[in-house]
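**Q** Predicted coordinates and the sequence they were generated for:
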Amino acid sequence: MTYLASPSTLFGRLINRTQYADLPWSNILAINFLRGRLNRLSANLPNLIEELSDENLQSAWKVLQPLYYDLYMLRAIQESKQIVQPGETLTREEALRLLHFP
């Protein structure tokens, strides 16, 4: 099974005080603590998956599959927003016209 992205790439780098000056220190420390814990757990994830029975693995995948696909599409949308320049895409009306009259 391949993973979409590591938790560190999903959640970005550690939050520092200059990025979120309006957050209290306690919130920043809690977020950093949880992010570190998530990184440690993700390192153990392959071993935990190997211990699951096939039946449990299939039921877990049924739950995780929609989330996996949503994250995949979200990442593709975010990448396209960075790559696509104004004027390179069609408006809704232009796309419908092309679909009806190729």
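**A** Great, that's in hand.
**Q** make it CA atoms for all contacts and neighbour counts henceforth
**A** Fine.
**Q** State the next helix or strand along the chain beyond the lengthiest helix in the chain.
**A** The longest helix of the chain (DSSP state H) is helix 54-83. From helix 54-83 onward toward the C-terminus, using DSSP states H and E, the following helix or strand is helix 92-100.
**Q** Asp54 and Ala60: what is the separation?
**A** 10 Å (Cα to Cα, to the nearest Å).
**Q** got it, and Leu41?
**A** Leu41 is 17 Å from Ala60, by Cα to Cα.
**Q** want to compare, so here's the second one:
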Amino acid sequence: MHALRLAGVDFSVPEADLRDWLSNPSFTPYPAITGALIKMLGGKQLRRSVFIDVIVFNYEHAPGASSPRRMADVDLDLLAKAIVKGHNTRYGEAVRDLQNLLQ
């Protein structure tokens, strides 16, 4: 949770639910996607918060996506698009590239 906050990622679901999902890699993609997201950002932070639950939803509902259970199974291009889509939906913007969301 702390690493997510440092990365500029928050959530729109009850914290207890998110903690449960993050601790359950066998049944949810949250641990894999969260780990890949934090690694992909490489210590950088989103300039405006994006909900992790929306990122995961966007990722899993993208054409051709599969629900990852390991970080190695996360498609980083698809993850970047899921983050951008979550940002644009939340803030009503039309950003096209993840790099434009980083500070």
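**A** Nice, thanks for sending it over. Bear in mind that the values here come from a model prediction, so they are computed numbers and not experimental data.
**Q** Superposed, what's their TM-score?
**A** Comparison of the two superposed chains (TM-score structural alignment, normalised by the length of the first structure) gives a TM-score of 0.25, and 47 aligned residues with a Cα RMSD of 5.0 Å.
**Q** looking at this, Leu79 of the second structure is in a strand?
**A** No - with DSSP: H, G, I helix; E, B strand; the rest coil as the criterion, Leu79 of the second structure is helix rather than part of a strand.
**Q** now the strands for the second structure?
**A** Taking DSSP state E as the criterion, the second structure carries its strands at 9-10, 50-51.
**Q** what's the closest of those strands to Ile83 of the second structure?
**A** strand 50-51 (7.1 Å; Cα to Cα).
**Q** Give the other helices and strands that that closest one contacts.
**A** Packed against strand 50-51 of the second structure by the contact rule (3 or more Cα pairs under 8 Å, 6 or more residues apart in numbering; DSSP states H and E) you find strand 9-10, helix 76-91.
**Q** Now do the buried residues in the last one.
**A** Across helix 76-91 of the second structure, burial judged by 16 or more other Cα atoms under 10 Å covers Leu76, Leu78, Leu79, Ala80, Lys81, Ala82, Ile83, Val84, Lys85, Gly86, His87.
**Q** and Arg35 of the first structure, how many neighbours does it have?
**A** Other residues within reach of Arg35 of the first structure, judged by other Cα atoms under 10 Å, total 19.
**Q** quick one: which of the buried residues of helix 76-91 of the second structure is nearest His2 of the second structure?
**A** Nearest to His2 of the second structure among the buried residues of helix 76-91 of the second structure is Ile83, at 18.3 Å by Cα to Cα.
**Q** how close does the closest residue to that closest one other than its chain neighbours sit to Leu41 of the second structure?
**A** In space, and not counting its chain neighbours, Ile83 of the second structure is closest to Ile55: 5.4 Å by Cα to Cα, 6 or more residues apart in numbering. Look at Ile55 of the second structure and Leu41 of the second structure: by Cα to Cα, they are 14 Å apart.
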